[in-house]
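**Student:** Output the structure for:
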Amino acid sequence: MKYYIKLLRPKDWAKNFFIFVPSFFARHIFIAEKIEHLLAGFVAFCCIASSIYIINDYRDIDDDRKHPLKSKRPLASGKVKPSYAIIICIVLIILGSALAVLANPNCHFLFILVVYFFLNLAYSFGLKNIAILDMLILATGFVLRVKGGAIITHVDSSDWLIIMTFLLALFMAIGKRRDDLLLKASSGTEMRKSVSGYNLEFLNTMLGLFGAIIIVAYISYTVSPRTIVRLGTYRLYYSSLFVIAGIMRYMQVVFVTQRSGSPTDILYKDRFIQITIFLWILSVFILLYLPNSPIFN
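**Tutor:** You can find the predicted model right below:
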């Protein structure tokens, strides 16, 4: 049973928490009805994402067997039969679609899921082999999660929120591609065709560039007059400290410890990153939900 669970890649479901971001910033996170719909949407995204993972693993069985880590995946290792995996994939697609309608009866959220599914299907069937485009598609998937969350709860997903989500996802994707490149250099085996379109100098430059852009974008968002009026506080820039710390830590992981292969692994294992994210969430929560706290008086 554990191999069938592993087939779904539940640890990667953490990416789907981006669906809650619009409601969090709109101060709707404690409205019971909206949370119920968001949870249904979250599970729907998990189902569709897992179906894509299965399709991707099915297509990459031979390549994954050459990878030191991916060779342990259920399909590549032979622990799960391909025919069973396809049946599970179909069930997940049906369940995800049903939950999407439950979360948003007018089917706008379902449309987002359909776009996400076919975009990632195209990625699995060849677009992932095109350098730069592969990372842009991954980053777009995070934007769709945010848009989906905004649609479910009928809140405005600001331009800044979309931009920062895209930049952050692209930043992490660059770090992952850098790890793929280092793996190719150490093993002599090309694990991903798009890696041939990158080199260390290019990826190192992109990491530094996007790290700086994310920090500037976030600070600009927090001090924007529109943001101050919309959120009712000019102090949101306080939370920039944790954004800067998080970016610095991720770059330290990439350049110093050389273990940027999976952003989700970093999230689950790196205590510094976990504490930074927690403090960022806490600071934004206090600033948006507790504006009359004695801290600010």
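**Student:** all contacts plus neighbour counts: C-alpha atoms, from now on.
**Tutor:** Will do.
**Student:** Surely S71 touches D60?
**Tutor:** No. Applying CA atoms under 8 Å, one finds S71 not in contact with D60, separated by 10.2 Å.
**Student:** and this one, so I can compare the two:
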Amino acid sequence: MADTAVLRQHARPPRSAPPRARRILGGLVRAARPRQWVKNVLVVAAPAAAGELFSRHAPARLALLFALFTACAAAVYLVNDARDADADRAHPVKRHRPVAAGQVPVPVAYAVGGVLGVLAPAAAAWLCPPAVCVLLIAYLGMQLAYCLCLKHVLVVDLAVVTTGFLMRATAGGLALGIPLSRWFLITTGFGALFMVAAKRYSEAVQMAGENGATRALLTEYTTGYLRFVWQLAAGVAVLGYCLWALEEGGVPHTGVLPWRQLSVVAFVLAILRYAVFADRGTAGEPEDVVLRDRALALIGAVWLAMYGLAVADW
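**Tutor:** Model prediction:
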């Protein structure tokens, strides 16, 4: 009996590592940057501002729009990581990305990115209004052009990343046929530029004097210039929001308090709080800054509550 048990023990195949396909699939998910998907929540900005967030068909259409932008963003991330794999290996943090680390082969990243880049616009053409389909194709083309060459062009790189945020915010309005206020567009655009420039400034400060930086333009931008950009953008965003909040659009106020106007206070406080991290050079990804700082998250929650009460005209 003992000999039989020993034979059975040796007959068992040794535990093997997870199949290669599973490792590649997990790497593809990581390369798609799930933490970045929160940026696509911007598709609800215009409907929420107009009080149409829970109107008929709005949740389903916005969920579809979120998924389409997520697919396009994943396609761009995969192509970008495949193209920059060699450079990322020289970076202390980016070398752990799945493509740079060898978990996802470069050809596989290109192939999956290409498939997603084709399927997302095709689905938009079938399920969304024509304006949304055109916007999604323009977004995808612009982001791919950014990966290939535009990220090496001074100022244009800032404009492209900012426009990507603005396109997300605009898409929700187009999907539901909501007119977009010019002040909404100005506030969203310059608010995005503020965060993009603050991130670039923080990267420039942290990478100063270090070799292996994968963002070549950081050596061409000066920290003084990037500081000027995020300060200018913050000022314009605040001005645009004030004008937006004071714009009644011909609708008389019947609520208990002028919540829309009062929300200016919370918005300005949020900008000032975010600027603390920008000034320190620690403003990385916007979602990381918000989730890391409880005070900023609380100010954001207060702003959302105020604007929600304004939309409900409570």
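**Student:** so where do the helices sit in the stretch 51-200 of structure 1?
**Tutor:** 61-64, 74-77, 82-103, 108-124, 133-153, 159-187, 200-223 (DSSP state H, counting those that start in this stretch).
**Student:** Report the distance from the third one to the chain centre.
**Tutor:** Read that as helix 82-103 of structure 1. Offset of helix 82-103 of structure 1 from its chain centre (CA atoms, centre = their mean, to the nearest Å): 20 Å.
**Student:** and if you look at the last one?
**Tutor:** Centroid separation for helix 200-223 of structure 1 versus its chain: 17 Å, with CA atoms, centre = their mean.
**Student:** Nearest to W13 of structure 1 among the helices of the stretch 51-200 of structure 1 would be which one?
**Tutor:** Across those, W13 of structure 1 has its closest neighbour in helix 133-153 (11.5 Å, CA to CA).
**Student:** mind checking what T222 of structure 1 lines up with in structure 2?
**Tutor:** For T222 of structure 1, the aligned residue in structure 2 is A245 (criterion: TM-score structural alignment).
**Student:** ok now do that match, which residues does it touch?
**Tutor:** Applying CA atoms under 8 Å, 6 or more residues apart in numbering, we find A245 of structure 2 in contact with 260-261, 263-264.
**Student:** if you set the cut-off to 7 Å instead, what comes out?
**Tutor:** Going by CA atoms under 7 Å, 6 or more residues apart in numbering, A245 of structure 2 touches 260-261.
**Student:** Distance check, it against A48 of structure 2.
**Tutor:** 14 Å (CA to CA, to the nearest Å).
**Student:** quick one: contacts for Y234 of structure 1?
**Tutor:** 223, 228.
**Student:** in structure 2, which residue is closest to the centre?
**Tutor:** K39 (3.3 Å; CA atoms, centre = their mean).
**Student:** Quick one: map it onto structure 1.
**Tutor:** Aligned partner of K39 of structure 2 by TM-score structural alignment: K15.
**Student:** how about that match, secondary structure?
**Tutor:** helix (DSSP: H, G, I helix; E, B strand; the rest coil).
**Student:** list the contacts for it?
**Tutor:** Applying CA under 7 Å, 6+ apart, no residues contact K15 of structure 1.
**Student:** go with 10 Å
**Tutor:** 42, 45-46, 49, 141-142, 145, 169, 263-264 (CA atoms under 10 Å, 6 or more residues apart in numbering).
**Student:** Of these, which is the most crowded?
**Tutor:** F45 (30 neighbours; other CA atoms under 10 Å).
**Student:** quick one: what helix or strand has that one in it?
**Tutor:** helix 32-59 (DSSP states H and E).
**Student:** What's the average distance for that helix when superposed on structure 2?
**Tutor:** With mean CA distance after the TM-score superposition for structure 1, helix 32-59 of structure 1 departs from structure 2 by a mean of 0.9 Å once superposed.
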